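Asker: based on what follows, work out the 3D shape:
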Amino acid sequence: MNFKIPRGTQDILPESSALWQYVEQKAHDLCRRYNYKEIRTPMFEQTELFQRGVGDTTDIVQKEMYTFEDRGGRSLTLRPEGTASTVRSYVENKMFGWAGQPVKLYYIGPMFRYERPQSGRMRQFVQFGVEAMGSDDPAIDAEVIALAMSFYQELGLKGLKLVINSLGDKESRNNHRNALIEHFKPRISEFCGDCQQRLEKNPLRILDCKKDRDHELMNSAPSILEYLNDESKAYFENVQTYLSSMNIPFEVDPGLVRGLDYYNNTAFEIMIDGEGFGAITTLTGGGRYNGLVEEIGGPETPGIGFALSLERLLMALETQGIALPVESSIDAYLITMGDEAKRKAPGLLHKLRSEGIVVDTDYMGKKMKAQFKAADRQNASFTLILGDEELAQQTIVLKDLNTGEQENLSLDKAILKITESKRGEE
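Answerer: Model (predicted):
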């Protein structure tokens, strides 16, 4: 029987995994600078967590979740996004009582959604996300947005566009909600079944519909910005002021609607503007979710965050021809001649590796010439040659493959020379 990888998933082979490691390390380093701490949550949770946290009216909950029943009869779901799990952990571990609020967290891990696989959109995908809980200061909204922008910029992406909007506080949203119902209701029969169901439950989601986006009522729908109360207006203006102070350009788009039910006040997306990226131009999205912590059983707590797909990021980097400086070489390759040298090789390799040297050797019984070719294929900086003569003298031949120079040295001096060369490259 021939087994094949499940649809919507991928094998990340060693050549590509180096790129993944690079961007993941960039995320770790950036979050360290912003003083966000990593959290790791389970890959499956109680189904109700996502129903309550993500929202019953979302496509994720209605159509895309991988849900199963365990042997105890409990309904569990592979996490489709990271915020609900992070907030659940925040509540369960009583992080709201920690000293040093707000609590600033980040995560990197696989998520799962049953949707039609396409370029940059997989059924199993990896998200990098951040969540800041405990502060309703608009300055932290700007900080979260700045972190996301910095991540893309430091990796070299060009043509980035930040789009922001305000979804308002509860009062503003309710007023806008009523206006949307009044706007769409007379002609709701012209919309898809999903939109018809959303009309009373969450009419804001109609604006995010892909099927009906060209309907004439979409362009004439009342803008949330027309219904912001004074407090929400002031909040949104402060966010814009802080972004301007960071020299981060942005556009205000009243039509920007995030796909999850828990967003309010600040909402944002970062898009990439350029040819060759396909139909999907949004790289990341996020926003403020005051009320989500209470929905999951915690105290009243404001929060804001974002999540981005690493697959989509890597696709954007490839499209723009950006080569990441990943390490694809080794420091040294050990070449052995004779049975005695072969027996000494494992101990010698272990010593070299314990000194921080990246080294490999032949395990296929190749002749000396083939071993040199193997060193070239692995882009080794040096070869270490060990034969009967070197064993007798307790030395080793060190050859610099960049200059062609070679010398007979003690092992300690050879190690010193390789490590000095590594420090010089750094």
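Asker: rest of the way, CA atoms for contacts and neighbours
Answerer: Noted.
Asker: list the contacts of the strand or helix carrying Thr419.
Answerer: Using DSSP states H and E, Thr419 falls within helix 411-425. Counting by CA atoms under 8 Å, 6 or more residues apart in numbering, helix 411-425 makes contact with 331, 352, 355, 357, 382, 394-396, 398, all of which sit outside it.
Asker: I have a second one here; can you model it like the first so I can compare?
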Amino acid sequence: MSKQEKILAVKGMNDILPADAPLWELFENTAESILKSYGYQKIVTPILEETGLFARAIGAVTDIVEKEMYSFTDSMNGDLLTLRPEGTAGVVRAVLEHNLVYDGPKRLWYKGPMFRHERPQRGRYRQFFQFGAEAVGFAGPDIDAEMIMLCRRMWDDLGLDEVRLELNSIGNAEERLRHRADLIAHFEANIDTLDAEAKRRLHTNPLRILDTKNPAMQELVNNAPKLLDYLEAESLAHFEGVKRILDHNNVQYTVNPRLVRGIDYYNRTVFEWVTDKLGAQGTICAGGRYDPLIEMFGGKATPGVGFAMGIERIIELMKSGGEMATPNQCDVYMVHQGEAAQMQAFVLAERIRDAGLDVVLHCATPTGAGSFKSQMKKADGSGAAFAVIIGEDEMANATAAVKPMREMGAEQAVVPFDDVVDYLVDQITGGGGGHDHGDHTHCTHH
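Answerer: I've put the predicted structure just below:
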């Protein structure tokens, strides 16, 4: 029989391996706890949506819709479907479909995989994970500021201190139209300086030209008309309201007039949290106000604001901030030799789990059950606080040997089977040499 060729992951689709799982859990647990503390509720939407949802919300002439979406025709009924490229459109569709704001505004959060056919690079994949929040039905600058402060609390709790806030207002549609006309005129007057991508975007999405990284275009972009100069009283008052709350709460920010959005539904406040530690792709969280979106979907005019953060990029930033200690796979590792000892190990392991501790019971590999020495090596590698050892002598005396694994020179104890659970609970949760139960994501960021 010929050897089968190894199957690899699809290009741009990334595996999250067990070694990184503690960091992911730390981020997710921190984020969910903070969202809950601000009154946000979880919402889960499908990965697949009708293609028209994103074309209507994001804009047909954006890079996402034109080049990056994974879209296909359902072979069963001919429906045009798309793997979601972002989370806001699906959440707002659900809000409208289920009339979630009938009894007042809603604070919602979500997490999950998104899909874009982009060039894979550090912290950026074709299947990537986002954590986001949407506040629907709130009109004032206060909710914008609250979301920004929520993010700041998240960076503080994760120990990410090299993150900065950039802020801008893109006004309303009428203000952007006037700015757009002058922007196009400015670029047309300097057409020879534009690169091919800028020329392609000139009449479809000229705001995106302001995002260019082309050094030859920086002076031209810097001298371009600034959208802030086109804002009228209402938009300016909203923006000043956001800044006033942030100033009062000592939130540091930079007003960046080049900070725009390539998606049609954004208006007024836009913000990004950025870092210099991840190379060119330095944005780890982006958000803004999208008051027109629900009306674009056929609902009554309802204001909204939200943000989304790329989890992979945040994990990269967490890794760069310090080394993780060896994660604890368990509190207790069960070592046993012989069939009778194995049976007793199963019984004790279940009792210890009943008490709320995590237990890994040694099981046989293709090379056999393993000697005491090899099993103890596995116990050490598991990060367990204690090894519980049962062999022929222990079975004869109805006792287990309980060995501390994390204390140099700590002595092994002989404990009757009936007392093992109480002994371990006292040692691990009572400060007698173990670690606090549940602290399985040790990290040096705090």
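Asker: the contacts of helix 411-425 of the first structure in strands, which ones?
Answerer: The subset of the contacts of helix 411-425 of the first structure located in strands under the criterion DSSP state E comprises 382, 396, 398.
Asker: and the helices in the stretch 1-150 of the first structure?
Answerer: Using DSSP state H, counting those that start in this stretch, the helices found in the stretch 1-150 of the first structure span residues 14-34, 47-53, 59, 83-92, 138-154.
Asker: the residue positioned nearest the centre of the second structure: what's it in contact with?
Answerer: The residue lying closest to the centre of the second structure (CA atoms, centre = their mean) is Ile311, at 2.9 Å. Contact partners of Ile311 of the second structure, counting by CA under 8 Å, 6+ apart, are 128-131, 284.
Asker: now Asp79 of the second structure
Answerer: With contacts taken as CA under 8 Å, 6+ apart, Asp79 of the second structure has the following neighbours: 50, 73.
Asker: that one and Ser71 of the second structure, how far apart?
Answerer: Between Asp79 of the second structure and Ser71 of the second structure the distance, using CA to CA, to the nearest Å, works out to 10 Å.
Asker: with Arg164 of the second structure instead?
Answerer: Separation of Arg164 of the second structure from Ser71 of the second structure (CA to CA): 35 Å.
Asker: again, but for Ile294 of the second structure
Answerer: According to CA to CA, Ile294 of the second structure stands 23 Å off from Ser71 of the second structure.
Asker: okay, these two: which has more neighbours?
Answerer: Each of Ile294 of the second structure and Ser71 had its neighbours counted (other CA atoms under 10 Å), and the higher figure belongs to Ile294 (22 against 16).
Asker: the more buried one: which element?
Answerer: Residue-wise, Ile294 of the second structure maps onto helix 293-296 under DSSP H and E.
Asker: mean per-residue distance, that helix versus the first structure.
Answerer: Its aligned residues in the first structure lie a mean 0.9 Å from helix 293-296 of the second structure after superposition (mean CA distance after the TM-score superposition for the first structure).
Asker: other SSEs contacting that helix?
Answerer: Contacts defined by 3 or more CA pairs under 8 Å, 6 or more residues apart in numbering; DSSP states H and E place helix 293-296 of the second structure against helix 51-58, helix 88-97.
Asker: the last one maps to which residues in the first structure?
Answerer: Yep, that's helix 88-97 of the second structure we're talking about. For helix 88-97 of the second structure, the aligned range in the first structure is residues 83-92, judged by TM-score structural alignment.
Asker: which of the residues in the matching stretch are buried?
Answerer: Buried positions in stretch 83-92 of the first structure, judged by neighbour count with 16 or more other CA atoms under 10 Å: 83-91.
Asker: number of nearby residues for the residue mapped onto Glu49 of the second structure from the first structure?
Answerer: Mapped onto the first structure by TM-score structural alignment, Glu49 of the second structure lines up with Glu45. One way to gauge burial is a neighbour count; for Glu45 of the first structure, by other CA under 10 Å, it gives 18.
Asker: so Glu45 of the first structure makes contact with Ser85?
Answerer: Yes - taking CA atoms under 8 Å as the contact criterion, Glu45 of the first structure and Ser85 are neighbours in contact, 7.4 Å apart.
Asker: list the buried residues of stretch 77-84 of the second structure.
Answerer: 81-84.
Asker: one more: stretch 318-326 of the second structure?
Answerer: Buried residues in stretch 318-326 of the second structure, defined by neighbour count with 16+ other CA under 10 Å: 318-319, 321, 324.
Asker: wait, Val130 of the first structure touches Ile108, no?
Answerer: No - the pair Val130 of the first structure / Ile108 is not scored as a contact, 9.1 Å apart, by CA under 8 Å.
Asker: the two: which is more packed in?
Answerer: Neighbours per residue, other CA under 10 Å: of Val130 of the first structure and Ile108, the larger number sits with Val130, 27 against 22.
Asker: so how far is Ser75 of the first structure from the match of Glu49 of the second structure?
Answerer: Using CA to CA, Glu45 of the first structure is found at 9 Å from Ser75 of the first structure.
Asker: reformat the buried residues of stretch 318-326 of the second structure as CSV; add distance to Gly299 of the second structure.
Answerer: Below are those laid out as CSV (distance: CA to CA, whole Å):
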residue, distance to Gly299 of the second structure
Met318, 40
Lys319, 43
Gly321, 45
Met324, 48
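Asker: so stretch 259-272 of the first structure matches what in the second structure?
Answerer: Matched against the second structure by TM-score structural alignment, stretch 259-272 of the first structure falls on residues 262-275.
Asker: helix, strand, or coil at Met271 of the first structure?
Answerer: strand (DSSP: H, G, I helix; E, B strand; the rest coil).
Asker: which ones are touching it?
Answerer: Contacts for Met271 of the first structure were tallied using CA under 8 Å, 6+ apart; they are 160-163, 281-284.
Asker: pretty sure Gly288 of the second structure contacts Tyr265?
Answerer: No - counting by CA under 8 Å, Gly288 of the second structure stays clear of Tyr265, with 9.8 Å between them.
Asker: rewinding a little: just the buried subset of the contacts of helix 411-425 of the first structure, please.
Answerer: In the contacts of helix 411-425 of the first structure, burial by neighbour count holds for 331, 352, 357, 382, 395-396, 398, counting by 16+ other CA under 10 Å.
Asker: Lys4 of the first structure: which of those is nearest?
Answerer: If you rank these by distance to Lys4 of the first structure using CA to CA, Asp331 comes first, at 36.4 Å.
Asker: centre of the chain versus the helix or strand in which Asp194 of the first structure is found, how much separation?
Answerer: Taking DSSP H and E as the definition, Asp194 of the first structure sits inside helix 193-201. Average the C-alpha atoms of helix 193-201 of the first structure, do the same for its chain, and the two points are 32 Å apart (CA atoms, centre = their mean, to the nearest Å).
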